[in-house]
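Colleague: my questions concern the predicted model and sequence given below.
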Amino acid sequence: MVRVGLTAERLTRAGAELADEVGFEEVTVSALARRFDVKVASLYSHLKNSQDLKTRITLLALEELADRVSAALAGRAGRDALAAFANAYRDYAREHPGRYAAAQFRLDAETAAASAGVRHAQMSRAVLRGYDLTEPDQTHAVRMLGSVFHGYISLESGGGFDHTAADPQESWEWIIDSVDTLLRSRTTR
């Protein structure tokens, strides 16, 4: 019998909360069933399997993050937009580490094309409009932004900067300034 109140959406949100608590890799249908104190079989009327659950959490995280980045970018251009973009990702990762990890989960091509992941690419390009880059430089710059910001966020969240006296916030600002300088220099080439 299906427990009243359990829906795919409720299970997805609970799975996202669980991911933030224990890590995205630890999220399974079994772990979610324990959270609701139900048998695993009762969740299969809402979820296909753990892969389906992780895909749903990924889609939720991509949507939440796209909404946050979009709001941060509104009315901004140039370095201001670059910083807002970067800070929105970093803040989300700090507040929702499991969901941020979920946003990196590989989706099949059809699901990815229908996801908010497309909005992320569009917002990256919107930031870059302030630098007047043409192709293929714009595509290279989109990849650079993702690499630099995701790399920093991953190292920071994994404790990679805990052993040095330099303030990670100062390094973050230095990186944003450096990326801004690099992008402006590419514009004038």
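Modeller: Ah, there it is.
Colleague: switch to C-alpha atoms for all contacts and neighbour counts from now on
Modeller: Fine.
Colleague: I'd like to know which elements the longest helix belonging to the chain is packed against.
Modeller: Longest helix of the chain, by residue count under DSSP state H: helix 50-73. Other elements packing on helix 50-73 under the criterion 3 or more CA pairs under 8 Å, 6 or more residues apart in numbering; DSSP states H and E are helix 8-22, helix 78-95, helix 97-102, helix 117-129.
Colleague: any chance of a markdown table for those, columns distance to residue 28 and mean neighbour count?
Modeller: Compiled in a markdown table, those are given as follows (distance: least, CA to CA, whole Å; neighbours: other CA atoms under 10 Å):
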| stretch | distance to residue 28 | mean neighbour count |
| --- | --- | --- |
| helix 8-22 | 8 | 19 |
| helix 78-95 | 21 | 19 |
| helix 97-102 | 13 | 26 |
| helix 117-129 | 23 | 18 |
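Colleague: comparison target, given below:
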Amino acid sequence: MARVGLTTERLVRAGAELADEVGFDQVTVSALARRFDVKVASLYSHVRNSQDLRTRIALLALEELADRAADALAGRAGKDALAAFAGVYRDYAREHPGRYSAAQLRLDPETAAASAGVRHAQLTRAILRGYDLTEPDQTHAVRMLGSVFHGYVSLETAGGFSHSAPDAEQTWAWILDRLDAMLRHWPGP
């Protein structure tokens, strides 16, 4: 095992690359062992099983997404921040389809609470501060934005918009305009 220099981090990164190539559902400890041309048993000192590997890939993806989103939001507010944030998710899904899928993995409550998923919610709330929403409307808006962004990206990457006009880029801009307008004119209690 030392001859290939395996570490948990290296395995997780290779698993994330594998997910992007073949799909997150195809990532297993066996598939990763084949990638490194080692016996499956040699990986168990680094990951407990395929679920542990998949969870670690999900955590990596959440971290990468949160870092990108934070960078994109720096110095932005309002619609500019909304569009930058949404663009991060869309671009990440296009560049890393397996990792994006991994970021949707349901985590146990303790793992989720310690993950970068918390940062995603905080970053979304930071955008919404520019729209002056109070609770519980802010929580509703966080969930709505996540649903719209994930739904659109999932449909687009599956080819759902490739057979009709207008093109997906126009619809994306239209959606962001409408979301901005809705958030600016959010109805009161």
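Modeller: Received it, and whenever you're ready, just let me know what you need. These numbers come from a predicted model, not from an experiment.
Colleague: find me the equivalent region of the longest helix of the first structure in the second structure.
Modeller: Mapped onto the second structure using TM-score structural alignment, helix 50-73 of the first structure covers residues 50-73.
Colleague: mean deviation of that stretch from the first structure?
Modeller: With mean CA distance after the TM-score superposition for the first structure, stretch 50-73 of the second structure departs from the first structure by a mean of 0.3 Å once superposed.
Colleague: and the contacts of that stretch?
Modeller: With contact meaning CA atoms under 8 Å, 6 or more residues apart in numbering, stretch 50-73 of the second structure is reached by 12-13, 15-16, 24, 27-29, 47, 81, 84-85, 88-89, 92, 99-100, 102-105, 107, 115-117, 119-120, 123.
Colleague: check the offset of that stretch from the chain's centre.
Modeller: Put simply, stretch 50-73 of the second structure sits 7 Å off its chain's centre (CA atoms, centre = their mean, to the nearest Å).
Colleague: and residue 177 of the first structure, how far is that from residue 142 of the first structure?
Modeller: Distance of residue 177 of the first structure to residue 142 of the first structure, given as CA to CA, to the nearest Å: 16 Å.
Colleague: just residue 150 of the first structure next, same as before
Modeller: In this view, residue 150 of the first structure and residue 142 of the first structure are 12 Å apart by CA to CA.
Colleague: what number of residues lie near residue 188 of the first structure?
Modeller: Per other CA atoms under 10 Å, the neighbour tally for residue 188 of the first structure reads 9.
Colleague: also residue 33 of the first structure?
Modeller: Neighbour number of residue 33 of the first structure under other CA under 10 Å is 17.
Colleague: please name the nearest non-neighbouring residue to it.
Modeller: Nearest residue to residue 33 of the first structure, sequence neighbours excluded (CA to CA, 6 or more residues apart in numbering): residue 40, at 5.3 Å.
Colleague: need the counterpart of that neighbour in the second structure.
Modeller: Per TM-score structural alignment, residue 40 of the first structure is aligned with residue 40.
Colleague: for stretch 151-170 of the second structure, measure first residue to last.
Modeller: Stretch 151-170 of the second structure: ends 16 Å apart by CA to CA.
Colleague: mind listing what's buried along it?
Modeller: Judged by neighbour count (16 or more other CA atoms under 10 Å), stretch 151-170 of the second structure contains these buried residues: 152, 153, 154, 156, 161, 168.
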